[in-house]
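J.: All I have is the shape, not the residue letters:
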């Protein structure tokens, strides 16, 4: 996102997206992060900062964006020192301008300084994802298309990054390989053994083994695969790297018999056209795998002691 980007108000809360995070996995992420960042404490602060010194600092936005990670920032500060006071000035999903104060922290200076980098790293990345998602959502506005993430997330941080997508008004795809069936090109190549004529038969047999609540999605990369896949009774068909003309033809061919997902070659320049083609879902790996952390800083306002 550029400093001059314009973001419409985020609709995450209006559409009822879940903007809560479970405490246990967040704490586990934070504990791992602090074990990595300060395995023996913060020797710089221990050397330079008196034990009794206190500090007040603000989380300051240096560029506009959408806030995500408010409670993660708070929990990071208070995991280091439960006595640290954190006032959240904005909520997850709120839009902000450059210069906005997002949170205020008061406590022992050594504790604030030890927690600073872990807290900032996470809230900067989460807010970047929320901001990028909001840009995509805005460009798809007025169509039926839902913007979703993918499994292209940072290992160990998926729960935070998917939450950030929701803060930006997007939705989540399957969480893991255990949640739904998604047969992609490599699955189909192995399964059919090079005999595409058996595709419908093999998919139908596979679907018969699933429980009725398990979602079954199949990716296709050619127009002639659509009918054989639909004949197997799948729930969603993913049109991968189709041109806009092909997407429109694909949507017409499906004709409501399954949900249509578009994926591949989706960016801020192409998403509006893809959404206008009539697809139901647009999955975008770039929501999480290529964002640059948003420029937020923790600035000390006052010290005492």
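T.: Everything's here; your move. Not measured: the values here are computed from a predicted model.
J.: only C-alpha atoms for contact and neighbour calcs from this point on.
T.: Will do.
J.: Okay, strands next: where are they in the protein?
T.: 54-61, 65-66, 85-88, 95-96, 101-108, 146-148, 181-183, 216-220, 236-240, 259-263, 281-283, 296-304 (DSSP state E).
J.: which stretch among those comes nearest residue 46?
T.: strand 101-108 (11.9 Å; CA to CA).
J.: OK, contacts around residue 113?
T.: By CA atoms under 8 Å, 6 or more residues apart in numbering, residue 113 lies in contact with residue 45.
J.: mind checking how far it is from residue 55?
T.: Computed with CA to CA, to the nearest Å, the distance linking residue 113 and residue 55 is 9 Å.
J.: Among the strands of the chain, show me which one is buried the most.
T.: Highest mean neighbour count among the strands of the chain (mean count of other CA atoms under 10 Å): strand 65-66, with a mean of 31.
J.: structure B:
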């Protein structure tokens, strides 16, 4: 579940700049807290869930403080936590801790919310061969973090963007004059790229497989239709159910024999996991 630390630092710097403005200034903390004051605080879960993004939160405190705030994790990403659990402890200059607080919590809470939602899907599919996939329906600028959070929650990443996998969707098929011509054009242009094909019917699924596709997106199909495609394809391609899937019907779709369920809601509709920073009382 590695994260690109260069990408993390870039995201953290942008997020802090948004909060601190051109002068990099927290006017409230500067006005109310002596420069030499130090404190210790705990990052605490306010609800049950799954944690993701602790290293990202640590990077926020480090960046905002110039390395003067220490960050000690009490749990690991992917852990299930309960309301009241301490996730990490921070210690150092109080001004820096409070300056970093909201940015760190925004990112940590967002990522943990995605992980929590993903875990619910992974649990629903347990015992079937189907895995839950994310999509490109991510928050602009936060794709790397949100896809990491999906992994922390027990999900699987699909493609990162338009550059690493070719996905022939219905509009591409229309523009190219059919599934087979579209597949041929992509294969000729990019011989080594993985190609996935979106289909709406059993006939299109068979056409795509015969054209050479080994991965099909089965768009907005009901379980009985998915079973028909599974039988017709007969193991010649991996199959992904996509479109309009809901958690309450997840297992019904998984038990059709498809390999994946892709769920845009993992990243576009997950509520945050409420996490707070509590300074310890001063002695």
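T.: Cool, the structure landed. Please read these numbers as outputs of a predicted model, since none were measured by experiment.
J.: and of the strands of structure 1, who's closest to residue 75 of structure 1?
T.: With CA to CA, the closest approach to residue 75 of structure 1 among the strands of structure 1 belongs to strand 85-88: 8.9 Å.
J.: quick one: that closest one to structure 2 mean distance?
T.: Once fitted to structure 2, strand 85-88 of structure 1 is off its aligned match by 0.9 Å on average (mean CA distance after the TM-score superposition for structure 1).
J.: whereabouts in structure 2 does that strand align?
T.: Counting by TM-score structural alignment, strand 85-88 of structure 1 lines up with residues 70-73 of structure 2.
J.: how about residue 154 of structure 2, what's its partner in structure 1?
T.: So, by TM-score structural alignment, residue 154 of structure 2 is matched to residue 169.
J.: what lines up against residue 87 of structure 2 once you look at structure 1?
T.: Aligned partner of residue 87 of structure 2 by TM-score structural alignment: residue 102.
J.: surely that match meets residue 90?
T.: Yes - between residue 102 of structure 1 and residue 90 there is a contact at 5.5 Å, judged by CA atoms under 8 Å.
J.: The aligned residue in structure 2 for residue 297 of structure 1: what's it in contact with?
T.: Residue 297 of structure 1 maps onto residue 276 in structure 2, with residues paired by TM-score structural alignment. Counting by CA under 8 Å, 6+ apart, residue 276 of structure 2 touches 43-46, 105.
J.: Would you format these as CSV with distance to residue 186 of structure 2 included?
T.: CSV is the format used below for the contacts of residue 276 of structure 2 (distance: CA to CA, whole Å):
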residue, distance to residue 186 of structure 2
43, 48
44, 49
45, 47
46, 49
105, 43
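J.: Report the two of those residues separated the most.
T.: It's 46 and 105 that sit farthest apart of the contacts of residue 276 of structure 2, by CA to CA, at 11.9 Å.
J.: overlap in contacts of those two?
T.: 275-276.
J.: Tell me which of the two has more neighbours.
T.: residue 105 (22 against 16; other CA atoms under 10 Å).
J.: Roughly how far does the aligned residue in structure 1 for that one sit from residue 136 of structure 1?
T.: Using TM-score structural alignment, the partner of residue 105 of structure 2 in structure 1 is residue 120. In this structure, residue 120 of structure 1 and residue 136 of structure 1 are 24 Å apart, going by CA to CA.
J.: separation between residue 145 of structure 2 and residue 39 of structure 2?
T.: Computed as CA to CA, the residue 145 of structure 2 to residue 39 of structure 2 distance reads 29 Å.
J.: With residue 159 of structure 2 instead?
T.: Distance, residue 159 of structure 2 to residue 39 of structure 2, by CA to CA: 43 Å.
J.: go on, residue 219 of structure 2?
T.: 54 Å.
J.: now residue 107 of structure 2
T.: From residue 107 of structure 2 over to residue 39 of structure 2 (counting by CA to CA), the distance is 22 Å.
J.: Ok, residue 106 of structure 2 next?
T.: 21 Å.
J.: got it, and residue 212 of structure 2?
T.: Residue 212 of structure 2 sits 62 Å away from residue 39 of structure 2, taking CA to CA as the criterion.
J.: The match of residue 87 of structure 2: what's it in contact with?
T.: Residue 102 of structure 1 makes contacts with 58-61, 88-90, as judged by CA under 8 Å, 6+ apart.
J.: okay if I get those as TSV plus distance to residue 199 of structure 1?
T.: Formatted as TSV, the contacts of residue 102 of structure 1 follow (distance: CA to CA, whole Å):
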residue	distance to residue 199 of structure 1
58	58
59	55
60	55
61	52
88	54
89	55
90	51
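J.: State the pair within the residues you listed that is farthest apart.
T.: Going by CA to CA, the pair spanning these furthest: 61 and 88, at 13.3 Å.
J.: distance from the longest helix along structure 2 to structure 1 after superposition?
T.: Looking across structure 2 with DSSP state H, the single longest helix is helix 94-125. Helix 94-125 of structure 2, aligned to structure 1 and superposed, deviates on average by 0.4 Å (mean CA distance after the TM-score superposition for structure 1).
J.: Return the angle between stretch directions for that helix and strand 86-93.
T.: 160 degrees (axes from the mean of the first three to the mean of the last three CA atoms, to 10 degrees).
J.: Just give me the neighbour total for the counterpart of residue 23 of structure 1 in structure 2.
T.: Correspondence of residue 23 of structure 1 to structure 2, assessed by TM-score structural alignment: residue 5. Using other CA under 10 Å, the number of residues around residue 5 of structure 2 comes to 12.
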